[in-house]
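Based on what follows, work out the 3D shape:
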Amino acid sequence: MSRLEEKTLKTEKLFSGSVISLQIEDVELPNGKTSKREIIKHPGAVAVLALTDDNKIVMVEQYRKALEKTIVEIPAGKLEKGEDPLECAKRELEEETGYGCAEMEWLISFYTSPGFADEIVHLYIAKELKTVENAASMDEDEFVNLMEVTLEEAIELVRNQKIYDAKTAYAVQYLQLQGALKK
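Here you go, the predicted structure:
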């Protein structure tokens, strides 16, 4: 055990839903004292930075009930149990945008809120997009508006808080950094 690690003494599951579960853990702290941790368990997710041949970013506008507002995001979705992240990314891209791609590459994986959740997002970049005939349909409770924006328009969407989630802001910053490195 590292000098920072917390040892789990007891786990109590409070809720188990279709997307998340919530548990409370009694832990022993590095100094020997005890504390409680509220932890959300999540199966993980993927996000896709999809670029058109003219370097526009494919995004979706979607109402997010937890925020009580509509925001603009890159295509993304939850991993199904045992699902390969790359296959999930291809599926989500097709379901949310109607696009497939000739090339999809993993960029990075990151935790969204490590203070209380174990959700990890695997970010991919998709290029050489093509429209998929008879594309897989979105989940029946999912409604989106498809958008294609330039990097400059995406930066403005971040500034005016229409892009307001970490995975999409991360993707936009990735593109900004790539441009800065090429100059």
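
only C-alpha atoms for contact and neighbour calcs from this point on.
OK.

Which residue of this protein lies farthest from its centroid?
Here the centre of the chain is the reference, and by C-alpha atoms, centre = their mean the most remote residue is G32, at 36.1 Å.

Check the gap between that residue and L4 for me.
11 Å (C-alpha to C-alpha, to the nearest Å).

Now show me the structure for the sequence below, then we'll compare the two:
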Amino acid sequence: MSVKPPDGPDFTEHPLSSRLAYDGGLLKLHRDEIRLPDGAVAWREYVKHPGAVMILAFLDPETILLERQYRYPRAAHFIELPAGKIEPTEPPLETAKRELVEECGYEAAEWWRIARLEPCIGYSDEIIELYGARGLTHVGHQLDVGEHLLTFPARLDEAAQWLREGLITDTKTAFGILWWLQFGDKA
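Take a look at the predicted model:
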């Protein structure tokens, strides 16, 4: 039996007004005036995000697919689990299936939902759904226009070592690998 975290006072903040400060192709920045629990008024700025998926794709029980990709905001290459943005009206599992083919060139015979990650709760509503995939068949990748990445196999113990060494620093990837190593098929 698990122990539940404690309940506490209600710190809900209530919106008084909202405006769209920036409307981008991927992200939308909102600026809201809110009432704090103590009655004071404050501002909150946050990013609306369409949501994303991330995939632990297993070539065998100990080997997953990873990607090496350049990320412009950090001006560096990163090692990541396959992931992608959810398109409007697309169910998250369908996004995961699409992204696995597009980025990695694989279809999977078995899919299951592993966990939900909310990576930026202080400034974004982004949710990342983590899926597992097994029974992979190579069908050839179909990268999006302008997308450049290298997909490669890695043993889970190697990926854990790369986390320790600071070679993997992407938070969502670290979460996915560590979650699997801690809970795996036991969840």
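
Fetch the TM-score of the aligned pair.
After superposition, the two chains reach a TM-score of 0.92 (TM-score structural alignment, normalised by the length of structure 1), with 178 aligned residues with a C-alpha RMSD of 1.7 Å.

can you give me the strands for structure 1?
7-16, 21-28, 34-41, 45-51, 57-64, 69-73, 76-78, 99-111, 120-131, 145-149 (DSSP state E).

how about a markdown table for those, with mean neighbour count and distance to M138 of structure 1 added?
Converted to a markdown table, those look like this (neighbours: other C-alpha atoms under 10 Å; distance: least, C-alpha to C-alpha, whole Å):
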| stretch | mean neighbour count | distance to M138 of structure 1 |
| --- | --- | --- |
| strand 7-16 | 12 | 24 |
| strand 21-28 | 17 | 24 |
| strand 34-41 | 16 | 24 |
| strand 45-51 | 26 | 15 |
| strand 57-64 | 19 | 12 |
| strand 69-73 | 19 | 15 |
| strand 76-78 | 22 | 10 |
| strand 99-111 | 15 | 12 |
| strand 120-131 | 19 | 15 |
| strand 145-149 | 15 | 12 |
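
would you turn those into TSV with distance to R91 of structure 1?
Listed next are the strands of structure 1 as TSV, based on distance: least, C-alpha to C-alpha, whole Å:
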stretch	distance to R91 of structure 1
strand 7-16	25
strand 21-28	24
strand 34-41	23
strand 45-51	10
strand 57-64	15
strand 69-73	16
strand 76-78	9
strand 99-111	9
strand 120-131	12
strand 145-149	16
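
do you know which of those strands lies nearest E156 of structure 1?
E156 of structure 1 lies closest to strand 145-149 among these, at 10.3 Å (C-alpha to C-alpha).

What residues in structure 2 pair up with that closest one?
Taking TM-score structural alignment as the measure, structure 2 aligns residues 150-154 with strand 145-149 of structure 1.

mean distance, that stretch to its aligned residues in structure 1?
By mean C-alpha distance after the TM-score superposition for structure 1, the fitted stretch 150-154 of structure 2 averages 0.8 Å away from its aligned residues in structure 1.
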